[in-house]
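# Predicted structure and sequence below. I'll ask about it afterward.
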Amino acid sequence: MDTTMNTVTNRVMPKIGDMAPDFEAVTTMGKIQFSDYAPDQWVVLFSHPADFTPVCTTELTGFAKRKAEFDALNTALLGLSIDSVHAHLGWIQNVRQNTGVLFDFPIIADIDMKVAKLYGMLQPNESETAAVRAVFIIDPYKRIRLIMYYPMNVGRNMDEILRTLQALQVSDQYQVALPLDWKSGDKVIVPPPRTVEEMNKRLEDKTLEKVDFYLAKKDLN
């Protein structure tokens, strides 16, 4: 078995719960320092393999068309690919001319692959020179809360990105967990009891939908 490893795979990749690695980058809306970007907001940082490609065009068009939904969730969008800012701008204008959709969010020009390497967006078995379709949901404290990786030939699901973003925010606000397929308006899971006294109170609570004492749901309304 070949035991050699690419240097990129040896790099420690960010994990859920880590502080998001800081970086400075040139974007289509000017230079940014990530630690100062979108203060007091959530951030969805996402990468795409290349400009002027079909799947990427559908994806960034999807982000642009639903930007108002991210805005409503106090969330800033930040794209990335290993292309120059000139390529980004040309692609933005091309898509606007052909579809009327403007990519109204910054896209990082990661020519030196610095940010892609920091975030593990380069997956050598897919490509060593293009980022896979990564999604990082980062909270206002710049902590990574969710990571999704998609291969280069499969587009993302925008509904799922928005669903998980909202689920994280609801979980934080109400200190609850979210069940399978949860969506806004569904019941949430209350934390399990930690003592016999709490367990007995749970069993007597008629306001909860209980499968058993350890699995109980409630409405947020």
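Everything's here; your move. Residues are numbered from 1 along each chain as shown.
# alpha carbons only for contacts and neighbour counts from here, please
Fine.
# Please give me every residue in contact with F52.
Neighbour list for F52: W91 [criterion: C-alpha atoms under 8 Å, 6 or more residues apart in numbering].
# isn't there a strand covering it?
No: secondary structure of F52 (DSSP: H, G, I helix; E, B strand; the rest coil): coil, not part of a strand.
# What separation is there between it and D83?
10 Å (C-alpha to C-alpha, to the nearest Å).
# Now V176: closest residue in space, sequence neighbours ignored.
Excluding its sequence neighbours, the residue lying closest to V176 (C-alpha to C-alpha, 6 or more residues apart in numbering) is V190, at 5.2 Å.
# which residues touch that neighbour?
Taking C-alpha under 8 Å, 6+ apart, we find V190 in contact with 175-177, 215-218.
# how much space between it and S184?
From V190 to S184 the distance is 16 Å (C-alpha to C-alpha).
# L78 too?
L78 is 24 Å from S184, by C-alpha to C-alpha.
# between those two, who's got more neighbours?
L78 (19 against 11; other C-alpha atoms under 10 Å).
# just checking, what packs against the helix or strand containing the more buried one?
Element membership of L78, judged by DSSP states H and E, is strand 75-81. Counting contacts by 3 or more C-alpha pairs under 8 Å, 6 or more residues apart in numbering; DSSP states H and E, strand 75-81 packs against strand 42-47, helix 67-72, strand 107-109.
# Let me know which of these is tucked in deepest.
Across the helices and strands packed on strand 75-81, averaging neighbours per residue (mean count of other C-alpha atoms under 10 Å) puts strand 107-109 on top, at a mean of 26.
# adding another structure so you can compare the two:
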Amino acid sequence: MNLQSQIPPPPVGIRLGDLAPDFAARSTMGDLSLSDYRGRWLVLFSHPADFTPVCTSEFVALAQAADDFERRDCALLGLSVDSLFSHFAWLRMIRDRFDIEVRFPVIEDPTMVIGKAYGMVSAEDSDSATVRSTYFIDPQGVVRAITCYPFDVGRSIPEMLRVLDALQAVSGKSGLAPANWQKGDALLGDPTGSLDQVYKAKGQTDWFYKQAKPKGGK
């Protein structure tokens, strides 16, 4: 028996460094395309369905933090398989219940064509229950980070902001964001690729673990 043949193929999707697939869709803020967001950062995030408790808590938290993303020149874009009118009814309920208006667009994906293109669900899936993915896309349209959560665990909005801050801090620069890095913290320098520099380093770990030099520093 060929056990390999029994293993289902992985979902078709994108990887870090890929250009985010463009699409056009209806949203709560009108028709839009992903390419409309070129020139600024974008967080594209999906949720399994409208009128679900975890998703509702996330949308309340994201709406409350919308200005924090805007200050980072980052747009928010939600995605769900539910219809546009279901989105309208859900956002109205959120406003009435939590006194907060969701003003970032929420697009509809009833056929899951976008979810499947991004690898949120496999091509064979007919259920979106596993969909809770987040894509951090840079101003050039390149996917820089991806996070995935199960349907029963909500995202951490502070962690989304921390990841965005870290990506912006290292983007186009020489530096690495270490564990638990927060905006304003020092970055780590890139390790040397020269054996001569390894031997010349003053400290035992200075060749691979050191603070990055400030811009214009020596």
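Arrived safely. Predicted, not measured: the structure shown is a model, and the values here were computed from it.
# center of the second structure - which residue?
Centroid-nearest residue in the second structure: Y135, 2.8 Å away (criterion: C-alpha atoms, centre = their mean).
# List the contacts of the strand or helix carrying that one.
Element membership of Y135 of the second structure, judged by DSSP H and E, is strand 133-137. Contact partners of strand 133-137 of the second structure, identified using C-alpha under 8 Å, 6+ apart, comprise 20, 41-47, 120, 143-149, 164.
# of the helices and strands packed on strand 75-81 of the first structure, which approaches E197 of the first structure most closely?
When those are compared by C-alpha to C-alpha, strand 42-47 sits nearest E197 of the first structure, at 37.5 Å.
# ok, average deviation of the closest one from the second structure?
Average distance, strand 42-47 of the first structure versus aligned residues of the second structure after superposition (mean C-alpha distance after the TM-score superposition for the first structure): 0.3 Å.
# what's that strand aligned against in the second structure?
Counting by TM-score structural alignment, strand 42-47 of the first structure lines up with residues 41-46 of the second structure.
# T3 of the first structure pairs with which position in the second structure?
Using TM-score structural alignment, T3 of the first structure lines up with Q6 in the second structure.
# quick revisit: which residues in the second structure does the next helix or strand along the chain from the strand holding L78 of the first structure match up with?
Once the chain leaves strand 75-81 of the first structure, the next helix or strand it forms, by DSSP H and E, is helix 85-99. Mapped onto the second structure using TM-score structural alignment, helix 85-99 of the first structure spans residues 84-98.
# contact partners of that stretch?
Contacts for stretch 84-98 of the second structure (C-alpha under 8 Å, 6+ apart): 26-28, 50-51, 56, 60, 100-102, 106-108.
# The same query, at a cut-off of 10 Å, please.
By C-alpha atoms under 10 Å, 6 or more residues apart in numbering, the surrounding residues in contact with stretch 84-98 of the second structure are 26-28, 30, 49-52, 56-57, 59-60, 79-81, 99-103, 105-110.
# Mark which of those residues are buried, thanks.
For those, a neighbour count by 16 or more other C-alpha atoms under 10 Å gives the buried set as 26-28, 49-51, 56, 59-60, 79-81, 100-102, 105-109.
# all helices for the second structure, in order.
Residue ranges of the helices in the second structure, as given by DSSP state H, are 53-64, 66-71, 84-98, 113-117, 157-170, 195-200.
# The third one vs strand 74-80, what angle?
Yep, that's helix 84-98 of the second structure we're talking about. Orientation note: helix 84-98 of the second structure sits at an angle of 110 degrees relative to strand 74-80 (axes from the mean of the first three to the mean of the last three C-alpha atoms, to 10 degrees).
# Contacts only, for the aligned partner of A68 of the first structure in the second structure.
Under the alignment (TM-score structural alignment), A68 of the first structure maps onto D67 of the second structure. D67 of the second structure is in contact with 73-75, counting by C-alpha under 10 Å, 6+ apart.
# which of these has the most neighbours?
Result: C74 is most packed of these (other C-alpha under 10 Å), 23 neighbours.
# Quick check: the gap between it and L44 of the second structure.
10 Å.
# V142 of the second structure now?
Relative to L44 of the second structure, and taking C-alpha to C-alpha, V142 of the second structure is found at 12 Å.
# go on, A65 of the second structure?
From A65 of the second structure over to L44 of the second structure (counting by C-alpha to C-alpha), the distance is 15 Å.
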